[in-house]
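Trainee: Would you be able to build a 3D model of this:
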Amino acid sequence: MLFQKPYPNNLDLAGENTRINNFIIDFLVSIILAYMAAKFTNELSGDSLMSLVVFIMIRFMYYFLPEKIYGKTLGKMITKTKVVDINRQEPTTLMLIKRTLLRAVTLLLTFISDENVAFHDQFSKTYVVNEV
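Mentor: Model (predicted):
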């Protein structure tokens, strides 16, 4: 485990089941939105490389923009959790960019994570906490 309980600053980290629910909701919604945008792009341009770029950009923006603006994605809104830094403050833009980019490898590296702090959280120094 990277962190021992209690977690830094006694953060009330979202539990494993909540994190799984966040993942399922956000993954499905972001995949559907990205697929629809990529398909539309391909129909307009006939360029499959451009469609792939659109797919990746939509997936990135799905996570980055809501977490930057609201501190949470749709999944986190439903589960009443949010993303914070070690001081329970809004993460910096750079932290959120790292967090979003690292999501691409999170599933491959889950063995590094403990039950409540995912790989993309560890390396971006962000935490998903229960809302107060």
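
Trainee: Could you use CA atoms for every contact and neighbour count after this?
Mentor: Noted.

Trainee: Next SSE downstream of the top helix by length along the chain?
Mentor: Using DSSP state H, we find that the single longest helix of the chain is helix 16-45. Using DSSP states H and E, the next helix or strand after helix 16-45 towards the C-terminus is helix 48-69.

Trainee: re earlier: in the longest helix of the chain, which residues are buried?
Mentor: 18-19, 22, 25-26, 29-31, 34-39, 41-42 (16 or more other CA atoms under 10 Å).

Trainee: Return the angle between stretch directions for it and helix 48-69.
Mentor: 140 degrees (axes from the mean of the first three to the mean of the last three CA atoms, to 10 degrees).

Trainee: so how far is helix 16-45 from its chain's centroid?
Mentor: In terms of CA atoms, centre = their mean, to the nearest Å, the centre of helix 16-45 is set 12 Å apart from its chain centre.

Trainee: now swap in stretch 98-113 and tell me
Mentor: Using CA atoms, centre = their mean, the offset of stretch 98-113 from its chain centre is 9 Å.

Trainee: To compare against the first, here's the next sequence to fold:
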Amino acid sequence: MSNSTYVLDDKLMVSVGARFLNYIIDLIAIMVLLIGFGVCVGILTALFDMNFLSIWIDGLGDFGWNVIAIILTLIYYILMEGFFGRTLGKFVTGSAVVDENGEKPDFGTIIKRSLCRCIPFDALTYLGGSRGWHDSISDTYVVNKKALAEEVKTFHEFNLIGIKEGN
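Mentor: The predicted structure follows:
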């Protein structure tokens, strides 16, 4: 009897350098979103004479902008990883977020993973060679997407050995 459930191999995990590049690219994307938010507020204020938006923006201060940045960051990661299993950084580096069976995690797991990014210093936790807090707490992995596809294909082909055709 063969085991038909694939379990992820650690050799598929991306390097620390790829993780860092993912982080930098995603950070730039989030900054662009934040600038876009400011531009949209400015356009709405100018076009529709929404002076209350201008007053609101002026009164935000550092704390308010930090809250907006956190909200936009959560939206970015939840939507990108929730729908695609990848962020812009992961698209560039050819990596993806998966569960222990090499599958795209469910939306609840992605939300948990994204919320864990709010833990102070989380972004630095993977630099020591470990998986990082947002990975280990949510039971997710960042792997090389092409290598994973090959590994899963080989695994399933191996499991077909000895099975009669037509069964």
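
Trainee: still on that earlier bit, which neighbouring elements make contact with the longest helix of structure 1?
Mentor: When contacts are defined as 3 or more CA pairs under 8 Å, 6 or more residues apart in numbering; DSSP states H and E, helix 16-45 of structure 1 packs onto helix 48-69, helix 74-79.

Trainee: any chance of those helices in JSON lines, with mean neighbour count and distance to residue 118 of structure 1 too?
Mentor: Shown next, in JSON lines, are the helices and strands packed on helix 16-45 of structure 1 (neighbours: other CA atoms under 10 Å; distance: least, CA to CA, whole Å):
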{"stretch": "helix 48-69", "mean neighbour count": "18", "distance to residue 118 of structure 1": "15"}
{"stretch": "helix 74-79", "mean neighbour count": "18", "distance to residue 118 of structure 1": "15"}
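
Trainee: of the ones you listed, which approaches residue 98 of structure 1 most closely?
Mentor: Proximity of those to residue 98 of structure 1 was assessed by CA to CA; the nearest stretch is helix 48-69, lying at 9.7 Å.

Trainee: residues in contact with the closest one?
Mentor: Contacts with helix 48-69 of structure 1, where a contact means CA atoms under 8 Å, 6 or more residues apart in numbering, come from 30-31, 33-35, 37-39, 41-42, 72-74, 83, 91, 93, 96-97, 100-101.

Trainee: Now for whatever residue of structure 2 lines up with residue 72 of structure 1: which residues touch it?
Mentor: Correspondence of residue 72 of structure 1 to structure 2, assessed by TM-score structural alignment: residue 86. Neighbour list for residue 86 of structure 2: 80, 95, 96, 97 [criterion: CA under 8 Å, 6+ apart].

Trainee: biggest separation within these, which pair?
Mentor: Across the contacts of residue 86 of structure 2 (CA to CA), the longest gap, 13.1 Å, separates 80 and 95.

Trainee: Surely residue 83 of structure 1 forms part of a helix?
Mentor: No - the assignment for residue 83 of structure 1, made by DSSP: H, G, I helix; E, B strand; the rest coil, is strand rather than a helix.

Trainee: Go ahead and confirm it touches residue 96.
Mentor: No - Residue 83 of structure 1 lies out of contact with residue 96 (CA atoms under 8 Å); the separation is 9.1 Å.

Trainee: Against residue 59 of structure 1, how distant is the residue with the largest distance to the centre of structure 1?
Mentor: Farthest-out residue of structure 1 from its mean C-alpha position, per CA atoms, centre = their mean: residue 46, at 30.4 Å. Computed as CA to CA, to the nearest Å, the residue 46 of structure 1 to residue 59 of structure 1 distance reads 21 Å.
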